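Student: only geometry, no sequence info:
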């Protein structure tokens, strides 16, 4: 078997890349070690930048998003019982779209099914080979049989723990990492959102976030120490803590109910450099991780796909390697800006007891500056809605 581009990973970045390449007439095959149901069971973020909204439109998979998604013109930062609204639309002219990553993935899956795209699910032991030559290939096992696919390029969209980055020879990658001493305990429940926009809260007990997936499905988070056992937190205990951290106004309006999912996500910042190794490219979580505080993870993967798809389409359409040669440089420049913003948001909104009273005063000074400076709010808003590709 042969294809032009082999894509490892059928999450939103891999499927989006496949869809964009297909629309440009570039042949590709997607390999995924999990089943479709497992891929769709992953609970992930749901705030889309305008750049990603545009990419989904370009890919022809935006109809349901525009019908069911929730456009947001702003969000709030709560400190105690004081709430500061960041007017995204007024400050930047742009907005964000609240639409769950699971829904994005489902829309992409449906588009692939409709066009009969080649997505090989439950492909075991996927291995990228010979990507340092002009003849890369992929091997994988399916139903006990080993298969080989020759290709021109391999795109690793298989996440932080995937095989793509692990296949790169030792010493070829420089890794930058910061691990935070806490995680986010998340609860998903069929209750009405407490507000029509997201609320980020800084409280002495720790960070909290009130978000939503729809008008009837809410997603909440609270900061907990690293290593916390999710089973030690009952639904009632989580709701009670949310009411404390989000402030009196939110507590008075909050609907509570049984959780349909609870989990703890660790927080880390991670970047691998470079993102190209011969004819192997890394994209999305395979090359970088951001804390979820700034809502950049999925959006940053989309910007990678913008640069990568554009480069590959240029390669096949115009016989120019300029785009793929510049992929790593262009993607990393935007990645580091998003890493900075996510680190800053995390530093502003979380409790760091080990850093003492000085850090608490710095957080307060940051909040006071935000509240009093339109320029500071515009900078925050510009980063939140997404820097241009």
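Tutor: The structure has been received and is ready for your questions. In this text the structure is predicted, and so the values were computed from the model without any measurement.
Student: going forward, measure contacts between C-alpha atoms and count neighbours the same way
Tutor: Fine.
Student: Would you mind identifying the next helix or strand past the longest strand seen in the chain?
Tutor: As assigned by DSSP state E, the longest strand anywhere in the chain is strand 174-189. Downstream of strand 174-189, the first helix or strand assigned by DSSP states H and E is strand 199-202.
Student: For that following strand, name the packing helices and strands.
Tutor: For strand 199-202, the packing partners by 3 or more Cα pairs under 8 Å, 6 or more residues apart in numbering; DSSP states H and E come out as strand 74-79, strand 208-212, helix 235-246, helix 327-349.
Student: mind running it again at 6 Å?
Tutor: Here strand 199-202 is seen to pack against strand 74-79, strand 208-212 when contacts are counted using 3 or more Cα pairs under 6 Å, 6 or more residues apart in numbering; DSSP states H and E.
Student: Please compare the first structure with the one that follows:
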């Protein structure tokens, strides 16, 4: 028996007092009824060291399998690359990459659960707690608890199991790290310059995506919206030219017609529209998601990724959400045949605003 600071007696638990560790440890002197905790039953791995060793081998095997699947995901990224000229290659790349990552995480999780279930100590304890104070004694006790947890889990003692877990956990981020290599290539142009030039140019007709049908001004009615690409992209697609998808991703446009009295156009941009017909980049200025949800009544465009909203009546200015600037406007006109054409390329880079942190192309 030992007295606590209030004068009460505490009972302490030890390994030989099974009834105490099963639910009556550290009880006040006057005691209390057992709340219903069952007597502790030892597991087979507690009774038989051979069974415990076998369980440890299984957990180690699971961790090694997790490591193998993670490395497989890295290798699969190179064995089944994505060919930008053949979109069907995405299927094989995603399938094998996903298999590696998924089973790497699954076997790691199963191994961790099995370790806790069959090898870590599972005795139940109840203790009387007083107000926690940050005294030296408290800190010392915390250190003792951590040391006890380390001993009970076997983290330091079971070196093979511990090292296999560390290896599997450290390898798990590798597929993501490897895939980050595609975000930078020393041979690529600077992002601002790259996103400042698209397939739009003076006289290029606006055509529907994906049919490639040219659009007359009379086809665009008030409240309608067309997904549009430059006609030059259709030729790239038909000729299977490399870089088609990259070019399309930068040039996609949403074409709309509003009542002319609803447009609040700047003086320097009044000739960028045609009788209420306006064209804006579909690439959100937040992180580049496709802005394709058009609200006919409010004339707002909505980005479904992070809910940025743009007001089409005022040059697609940002009215809600994290987008940093308005959507770039494509200047349009009508040719002698009545088809809508571009006056020029965009006058600013399309895509995320962060590319424009500096304008000397040295981002």
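Tutor: Alright, I've got the coordinates. Please read these numbers as outputs of a predicted model, since none were measured by experiment.
Student: After superposing, what score do the chains get?
Tutor: The TM-score (TM-score structural alignment, normalised by the length of structure 2) is 0.19; 123 aligned residues with a Cα RMSD of 6.8 Å.
Student: ok, and for the longest strand of structure 1, which residues are buried?
Tutor: Residues 182-189 are the ones in strand 174-189 of structure 1 that count as buried (16 or more other Cα atoms under 10 Å).
Student: Save the helices and strands packed on strand 199-202 of structure 1 as TSV, and put in distance to residue 242 of structure 1 too.
Tutor: Output for these, formatted as TSV (distance: least, Cα to Cα, whole Å):
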stretch	distance to residue 242 of structure 1
strand 74-79	12
strand 208-212	7
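Student: out of these, nearest to residue 22 of structure 1?
Tutor: strand 208-212 (32.4 Å; Cα to Cα).
Student: Next, residue 278 of structure 2: secondary structure please.
Tutor: At residue 278 of structure 2 the chain is in strand, as set by DSSP: H, G, I helix; E, B strand; the rest coil.
Student: ok, now which ones touch it?
Tutor: Residues in contact with residue 278 of structure 2, defined by Cα atoms under 6 Å, 6 or more residues apart in numbering, are 255-256.
Student: ok, now residue 126 of structure 1?
Tutor: Neighbours of residue 126 of structure 1 in contact, by Cα under 6 Å, 6+ apart: 139-140.
Student: Which helix or strand contains it?
Tutor: If you go by DSSP H and E, residue 126 of structure 1 is part of strand 124-129.
Student: Equivalent analysis for residue 223 of structure 1, please.
Tutor: strand 218-225.
Student: Pull out the buried residues from that strand.
Tutor: Under the neighbour-count criterion of 16+ other Cα under 10 Å, strand 218-225 of structure 1 has 218-224 buried.
Student: JSON lines for those, including distance to residue 114 of structure 1?
Tutor: Output for these, formatted as JSON lines (distance: Cα to Cα, whole Å):
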{"residue": "218", "distance to residue 114 of structure 1": "31"}
{"residue": "219", "distance to residue 114 of structure 1": "31"}
{"residue": "220", "distance to residue 114 of structure 1": "35"}
{"residue": "221", "distance to residue 114 of structure 1": "36"}
{"residue": "222", "distance to residue 114 of structure 1": "40"}
{"residue": "223", "distance to residue 114 of structure 1": "41"}
{"residue": "224", "distance to residue 114 of structure 1": "43"}
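Student: For residue 340 of structure 1, state which of those residues is nearest.
Tutor: residue 223 (20.1 Å).
Student: Test my guess that that closest one contacts residue 181.
Tutor: No: between residue 223 of structure 1 and residue 181 there is no contact under Cα atoms under 6 Å: 10.1 Å.
Student: what comes into contact with the host helix or strand of residue 168 of structure 2?
Tutor: Using DSSP H and E, residue 168 of structure 2 maps to helix 159-171. With Cα under 6 Å, 6+ apart as the test, helix 159-171 of structure 2 has contacts from 60, 63, 66-67, 155.
Student: still on that earlier bit, the strand holding residue 223 of structure 1 versus strand 174-189: what angle between them?
Tutor: Between strand 218-225 of structure 1 and strand 174-189, the angle comes out at 130 degrees (axes from the mean of the first three to the mean of the last three Cα atoms, to 10 degrees).
Student: Quick one: list the elements packing against strand 218-225 of structure 1.
Tutor: Going by 3+ Cα pairs under 6 Å, 6+ apart, strand 218-225 of structure 1 lies up against strand 174-189, strand 208-212.
Student: Between those strands, which one is closest to residue 238 of structure 1.
Tutor: With Cα to Cα as the measure, strand 174-189 is the member of those nearest residue 238 of structure 1 (8.0 Å).
Student: Serialize the helices and strands packed on strand 218-225 of structure 1 to CSV and add fields for distance to residue 52 of structure 1.
Tutor: Compiled in CSV, these are given as follows (distance: least, Cα to Cα, whole Å):
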stretch, distance to residue 52 of structure 1
strand 174-189, 24
strand 208-212, 19
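Student: what comes up buried for the strand holding residue 126 of structure 1?
Tutor: By neighbour count on 16+ other Cα under 10 Å, the buried set for strand 124-129 of structure 1 is 124, 126-129.
Student: Stretch 310-323 of structure 1 now?
Tutor: Residues of stretch 310-323 of structure 1 classed as buried by neighbour count (16+ other Cα under 10 Å): 310-314, 323.
Student: what does that stretch contact?
Tutor: With Cα under 6 Å, 6+ apart, stretch 310-323 of structure 1 has contacts from residue 324.
Student: measure residue 125 of structure 1 to residue 147 of structure 1 for me?
Tutor: Distance, residue 125 of structure 1 to residue 147 of structure 1, by Cα to Cα, to the nearest Å: 10 Å.
Student: Overlap of the contact sets of those two?
Tutor: Residues touching both residue 125 of structure 1 and residue 147 (Cα under 6 Å, 6+ apart): residue 140.
Student: how many neighbours does residue 143 of structure 2 have?
Tutor: Residue 143 of structure 2 sits with 12 neighbouring residues when counted by other Cα atoms under 10 Å.
Student: do the same with residue 333 of structure 1
Tutor: The burial count for residue 333 of structure 1: 10, using other Cα under 10 Å.
Student: Residue 139 of structure 2 now?
Tutor: Under the neighbour criterion other Cα under 10 Å, residue 139 of structure 2 is assigned a count of 12.
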